[in-house]
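Asker: Can you look at this prediction? I've put the sequence above it.
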Amino acid sequence: MKMSLSIRLSVAIRIVLCGLVLALGLHVYSSPAAAQTTATDPGQQEKVQRFLELVEDPQVRSWLLNAKSSAETTTPAGVVEKPVSYAGFATTFRAHVGQLIVGLQAFPAETSKAAAILQNEIDTSIRARPILFVLAFVAAGLTAQWCFWWLSAGWRAWIASLRVLTVREKLIAISVRLLWAICSIMAFALGSIGFFLALEWPPLIREIIIGYLFAVVIFRLARASFDFLLAPPGSGGFANAERFRVVPVADQSAAHWTKRLSYIVGWYAFGSITVYLLHALGVAGPSRHVAAYALGIVLLILGIEAIWNRPEAMPPIGETTRFGRIGMRARNWLWSVYFVSLWLLWVVGMMKPFWIAVVAAALPGAIALTRASVDNLLRNNIVETGTDPVSPINVDIQTGIALPAATDVSAGSQTLPEGTVIANPDTEAVVVVQSKPGVISVMVERGIRATLIVGAILFLADVLEINLTGITEQDSAARRLMRGALSAGIILLVIDLVWNIVKVLIDRKLGETELAHAHGSERERRRARIRTLLPILKNVLMILFVAVAIMMALSALGVEIAPLIAGAGVVGVAIGFGAQTVVKDIISGMFYLLDDAFRVGEYISSGSYKGTVESFSLRSVKLRHHRGAIYIVPFSELGAVQNLSRDWVVEKLTVTVGYDTDVDKARKIIKKIGQELLADPELAPITIEPLKMQGIDSMGDSGLILRMKFTTIPGEQFTLKRRALMRINQAFHDNNIKPAFPTVQVAGGEGTSNIAAAAQQALAKHNEAMAANV
């Protein structure tokens, strides 16, 4: 049973969450290390000033340049990787844990010192808690955002009335809604941060207030972003926000993940600013690490809570869910263990395994979300109405939104899956389908996927300290193999993108050939030719792309492909001698196609094989017999081919009538029947030349044999023949023209009868005389 789209996307969102939760927590830990301490100590300012003066000294600058050049000449091209040993890892781990213990023991004293510095700054400057100013500026931002919301009521009403059936309508509506969300966030930012920047503040107080204001803005921006992508019901003040959903998920899932992901991003922003401010307040590194890990625990709890409280994915209409409650609980436990493992890897400082685990889990989810979102945005929703209601589901025909029964049509619920048949309140059956993916859709989806994968590869290469552009003598075999594998992955992605674009172009061209055209027209012949050649071209290109991809990937891995190509040539020659029949089939098929001997859909006969051509391969053709059997015939066994479906067909039939028949009258009757058949709207499209009598074909033993003929398009002669014979039989009966049939007549004369009687009498007398003699 096929998994529903909402199930797949809910799983994909959870996968992305696994990378988001603790990757943000890691940044909380790593960002303060590069932060700059606020210069509040006059002695520190004097040291900085002396350093700048030394740098400006020409002699010092010349010495620094000479030292740099000598370092470049003595440093090897590549950095020699230190051998990894368990003892070294254990030493590093014990040192890291020791620093954490020291930081945990010193944490109360460090925080007390930071509180004293902050209190001293407050007492000498603003004489109020910075949190009060933060709340005041947040309130100012909310007020500005509410004013924008009130002033844009007409804008929102216009957005809510937009149709979202075609790709153009979707993109316009979603773009306008995105612009509205950006303006709303800008109103909040201007009302909070803009008002704050207009005033003068002490340096440390400015860092605290602006930092937490930025955290609030980031939270609001995250909420607006997830509202835009997931569009939960009622988001942004839109009554029908579900119509603008970029990621097609169920309403409950959209509301759940919008809220949870916003909280996670908001807590990340708050934690990042907090650890940064601890650094600015003079808290030592180990104690900041302890604070970062504690904030990471909150992120861990938020992630686990989001997993365990997520709504169950709803299956499509007419299907049941694949996963029971037990399976869902098992997956929740697996995700919980995964999150805890990531947090532990971060705490113990194993950053390379941490990032590998994050990318391995987040990348598939991001690809799945990209595919679903692009498919949702770049396909037309085609709505067709019928007459028979099939399912008790309401639909808004203007918007293409399916609604539960007894729900107002003006408020949509979720987008219909492809091919769903539903009924609207007026008992009209409605079929909502999506068009096939186009070239732009494939290019965007595959391009984003390639970008994500390449970005992940480059990121992992940076984490693992692998140089993808250069090879040095100091590189180990494992490092070179990894570099080659990453390069091969990029090559395969590019080839995959090109192949999918070519495949979509071919499939679209094949789809255009399904349109009916007049038989025998140039378009019809071209359509049949395309349907015959494009599948073969598609297979050949697939083999070509696979071969090129394998060769380029092996080359990226450091394998010399020239000997492989030469060896493949020798092996190919050997295989050619050993498989001469296969080679003969392929070459024969090429010449059949070049001669245009037959096309897909044509009825052919060759020897004992006959049937409709269904498809080709490189070595055989598949024929469907008119009784249903399928023949798979190698090209080399076809021989002479009789094509019964090209251009037109002449059908001849005979009727035997008595010798006393008026032939001229029969000819007129048959001609009239031919005109009547030609006037029939069902038979006229298949008739090329009407039925007519050619004359007397021969004089048989029992009557005159009349020959008739007509011309039709290939394959339709049997239909016209049956109708013609029925009408001829009825017309001959009505006009007293009797068909001839073989008869046997036994006849004799009167003399013969008398002779036989006399013979009988003579025989009787003879018998009596013989009896008397005895």
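Answerer: The structure has been received and is ready for your questions.
Asker: make it CA atoms for all contacts and neighbour counts henceforth
Answerer: OK.
Asker: Next one: residue 543 from residue 563, what distance?
Answerer: Note on residue 543: its distance to residue 563, by Cα to Cα, to the nearest Å, is 21 Å.
Asker: How about residue 53?
Answerer: As judged by Cα to Cα, residue 53 and residue 563 stand 63 Å apart.
Asker: got a list of contacts for the single longest strand found in the chain?
Answerer: Scanning the chain for the strand with the most residues, using DSSP state E, yields strand 687-699. With contact meaning Cα atoms under 8 Å, 6 or more residues apart in numbering, strand 687-699 is reached by 648, 667, 670-671, 673-675, 677-678, 704-713, 724.
Asker: where do the strands sit along the stretch 301-450 of the chain?
Answerer: Remark: strands assigned in the stretch 301-450 of the chain by DSSP state E, counting those that start in this stretch are 381-385, 394-396, 401-403, 414-415, 420-423, 429-434.
Asker: Show me what the third one is packed against.
Answerer: Helices and strands touching strand 401-403, by 3 or more Cα pairs under 8 Å, 6 or more residues apart in numbering; DSSP states H and E, are strand 394-396, strand 414-415.
Asker: now the ones you listed in CSV, with distance to residue 327 and mean neighbour count?
Answerer: Listed next are the helices and strands packed on strand 401-403 as CSV, based on distance: least, Cα to Cα, whole Å; neighbours: other Cα atoms under 10 Å:
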stretch, distance to residue 327, mean neighbour count
strand 394-396, 33, 25
strand 414-415, 26, 20
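Asker: put this beside the first:
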Amino acid sequence: MPKHITYAVWRGLFAVLIAISLLTNPLQAQSLVSTTSTDRETAVPDLPDPLTEDTANALISRLSDSEVRALLLDQLNAQATNPDDDTDEIEDFIYHLTSGAFAQITIALQRLPLLVTEQARAFSTFGNFVGTNGLLAIAGYFLMVLLGAFAIEFAFRRLIRGWLVLPPRRADSQSMREAIVPLAKRLTSEIVSVAVFMFAAAQITRLAVPAYYHPFFMLVGPWLIGLPRMSAAVARFFMAPNAPDYRIVSATDTTARAMVFHMFWLGMVIGIGQVIVPFNVANGVPVGETRIGAWVNFAVHLYVALLFWRYWSESIDMMRGGYNDLSPAEDWIARAYPYFGIGVALATWWIVNIVVSYENFALLEGIPQYKTLALLTFAPAMDTAIRGLVRHLAPPMTGEGPVAERAYVSTRRSYVRIGRVLVFGIVLMAVASFWDMSPTTLANAGVGERFAANLMEFLLIIAIGYLVYEVVSLIINRKLAAEMTASGYDPNAEEMGGGDGGGAGGSRLSTVLPLILGVSQAAIIVLFLLLGLSNAGVDTTPLLAGAGIVGLAIGFGAQKLVTDVVSGIFFLIDDAFRTGEYVAVDSTMGTVEKISIRSMQLRHHRGPVHTLPYGEIPKITNYSRDWVIMKLRFTVPFGTDPNKVKKIFKTIGAEMMEDPLFQDDFLQPFKSQGVLEFDDVGIVMRGKFMAKPGTQFTIRKELLTRVNKQFEENGIDFARREVRVAIPGLDDHDKLDEADKAAIAAAATEAAQEMVEAAPGAGKPGD
């Protein structure tokens, strides 16, 4: 039997025994409520270990009523004095987040008067310890070490001076490598030079300075000389104050020089804080006595906040990176960056106060707050670097035209988003490393190991899911653009519908890919969301059960929807239509503009859009598949030589086959089909050509123009329709008055109208 069930059983038995004893002796009830001294003096029996059914029966068999009451009171008191651990953790965390952190600020303000006096006492103690001669000796040794180390560094710089000077950059150069490599060489050279200086200073100190001065020299050198110079070197890498052609971050020369200057002094302020605290401890001033570390920390964060305030517009320009094609979201992020920078400065300062309220001073030994500030301060540089790398590393544009251009822009933005997610993840991991954040450390801090682990797993799964989402979208969109470019299909082009219907469509793959993209994106979202929730401890079984119920409801209550979906799948398998093709469904005609899993949209060449569910399509007639034959009719007057017309048609067909503008669009040249018929106007001649779908209308326009020109040059007229009205008995037609002419004109108009109405195809839409 499980242990917790055993405890519950025996507590129930104890309660029953007490109830029986209370009913049999009311005085015992009074004694239980009042908890007399006799009961308090009764020894509480120990529970057997292990507590099994046999040991529990043996215990009950030998307990008296008073011992039962004592055991029950002991269990009740234990529960009363041990409140819920989770509630304690939450309340404790809220206290340190608010009142505890604020209390540290209050303490620092209260001890501000001690800052001057205690710091003076530390300096006085140090002065008394070394004496006047000792101070002079320290100054002399310090000057000797500096001069010697700088001399060695100067000699080293002479050896590598080629790496310290940026070569002239061509004005037309757009290669990211040409900018990064010289900057990286200079940064490496400066860091190595500082390291050489520090190593030389350490060796000179070890050889020429008395041993009891070594700790002071080893403390001052790295923090007050090494750190500021390293900070300035990193700032010069990004800002290139004297070489704007190499500048990674978008900034003016004035702003670039100012940033390098401020980075140096920020490093100096941080270094002062790291030197003064151990100096005070060594000279009799405890760490928390003056709270000078808190004031230095406040000064650094205030410095950063004031930098964002002073260079507000400049920081926005840095985040924009000099690009004019930013999306609205990117522009909003750029405008919000100064707020973000100030917020980060204030947040990290407050986090330090929270850590101090926990008295976890060991966490601050690695100055994680300053590392976090430095990492987030250079966010514009990282974002600009991502866009620069994408500009030079992204695959070149495939094909030509607006479709290829849109695909190229979309591809670049996808690469930028993927790069940003990766950099964001790296930044989060680095910040977590700075603050020693892991499930174990969070558990030790009272957050709870299970909660911390679940939270980190959830965020990791969601991040991976987003990357998969972007990568799948990128691959499918690139393939779709390649297919559309190869087929020459542009859904936004004005003439893609063919003007009169019958335009060229996209490939079969370009028709199916949008559906695949939508289904893939939806599947990725659902899959990774369920995985994330499952790993976060959320029971996803009810969600899956609910989805199954919804599926059954759709199956039974939406059979028409299922019919549409299944019919659409088979239409796509049969390749009955493609996006951009001109089709007819019964009397509905139009260009396939959009397809979904349930329906298709046809846009008529006059503008209306028809939405047709797949289940209601009995038959599809496709006018744009593979090739198109167009036949043209020309009526010439009676007496025209048909052979002469045939030669003209043959000449025009040969000329257009040689024309670079049209030769790739023809599948068969334009040629005459001879005399088609004789009508009451003249001789009807017909010609035809075979072309690629979507090009026939441009070819037809050019053909009509050339035929008209050749007819004029060869003296051939187009036959004109005439209406003759015979009026019996009207022999003297030269003496008609105006009334007779009006009557004849009315009769002729009526006759012409009757002929038009009787003509084949009269009155049909689109004629």
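Answerer: Cool, the structure landed. What you see is a predicted model, and the numbers here were worked out from it, not measured in a lab.
Asker: Superposed, what's their TM-score?
Answerer: In this superposition the chains share a TM-score of 0.65, using TM-score structural alignment, normalised by the length of the second structure; 602 aligned residues with a Cα RMSD of 5.0 Å.
Asker: Can you say which of the strands of the stretch 301-450 of the first structure is nearest to residue 182 of the first structure?
Answerer: Across the strands of the stretch 301-450 of the first structure, residue 182 of the first structure has its closest neighbour in strand 414-415 (24.9 Å, Cα to Cα).
Asker: so that closest one aligns onto which residues of the second structure?
Answerer: Counting by TM-score structural alignment, strand 414-415 of the first structure falls onto no part of the second structure.
Asker: Just to check, residue 728 of the first structure is in contact with residue 672?
Answerer: No. Applying Cα atoms under 8 Å as the test, residue 728 of the first structure and residue 672 come out as separate, 10.0 Å apart.
Asker: Could you list the residues in contact with stretch 210-221 of the first structure?
Answerer: Applying Cα under 8 Å, 6+ apart, the external contacts of stretch 210-221 of the first structure come out as 134, 137-138, 185, 188-189, 192-193, 196, 262-263, 265-266, 269-270, 273.
Asker: Show me the contacts of strand 687-699 of the first structure that map onto helices.
Answerer: 667, 670, 671, 673, 674, 675, 677, 678, 724 (DSSP state H).
Asker: Residue 449 of the first structure: which of those is nearest?
Answerer: The closest of these to residue 449 of the first structure turns out to be residue 678 (Cα to Cα; 58.5 Å).
Asker: Identify the residue spatially nearest to the closest one, adjacent ones excluded.
Answerer: In space, and not counting its chain neighbours, residue 678 of the first structure is closest to residue 684: 5.0 Å by Cα to Cα, 6 or more residues apart in numbering.
Asker: do you know how far the aligned partner of the one you found in the second structure is from residue 696 of the second structure?
Answerer: Superposed on the second structure with TM-score structural alignment, residue 684 of the first structure falls opposite residue 663. Separation of residue 663 of the second structure from residue 696 of the second structure (Cα to Cα): 12 Å.
Asker: neighbours around residue 109 of the first structure, how many?
Answerer: Residue 109 of the first structure has 14 neighbours, counted by other Cα atoms under 10 Å.
Asker: show me the contacts for it.
Answerer: Contact analysis of residue 109 of the first structure by Cα under 8 Å, 6+ apart lists nothing.
Asker: I'd guess it is in a helix, am I close?
Answerer: Yes. Under DSSP: H, G, I helix; E, B strand; the rest coil, residue 109 of the first structure sits within a helix.
Asker: now it: how far from residue 208 of the first structure?
Answerer: Remark: distance between residue 109 of the first structure and residue 208 of the first structure (Cα to Cα) = 21 Å.
Asker: burial of residue 341 of the second structure, as a residue count?
Answerer: Other residues near residue 341 of the second structure come to 22 when the count uses other Cα under 10 Å.
Asker: now do residue 250 of the first structure
Answerer: By the criterion of other Cα under 10 Å, residue 250 of the first structure has 24 neighbours.
Asker: nearest spatial neighbour of it, skipping sequence neighbours?
Answerer: Leaving out its chain neighbours, the residue that sits closest to residue 250 of the first structure by Cα to Cα, 6+ apart is residue 6, at 6.1 Å.
Asker: so the one you found is in which element?
Answerer: Using DSSP states H and E, residue 6 of the first structure maps to helix 5-30.
Asker: what's that helix packed up against?
Answerer: Applying 3+ Cα pairs under 8 Å, 6+ apart, one finds that helix 5-30 of the first structure contacts helix 251-280, helix 285-308, helix 325-347, helix 351-377.
Asker: If we go by neighbour counts, what in the second one is buried?
Answerer: Of the residues in helix 285-308 of the first structure, those with enough neighbours to count as buried (16 or more other Cα atoms under 10 Å) are 285-293, 295-304, 306-307.
Asker: quick one: contacts of it?
Answerer: 14, 17-18, 21-22, 25-26, 28-29, 99-100, 102-104, 106-107, 110, 256-257, 260, 263-264, 267-268, 271, 275, 278-279, 332, 335-336, 339-340, 343, 347.
Asker: counting contacts, what elements does the strand or helix carrying residue 632 of the first structure pack onto?
Answerer: Here residue 632 of the first structure, judged by DSSP H and E, is contained in strand 630-634. Applying 3+ Cα pairs under 8 Å, 6+ apart, we find strand 630-634 of the first structure packed against strand 620-624.
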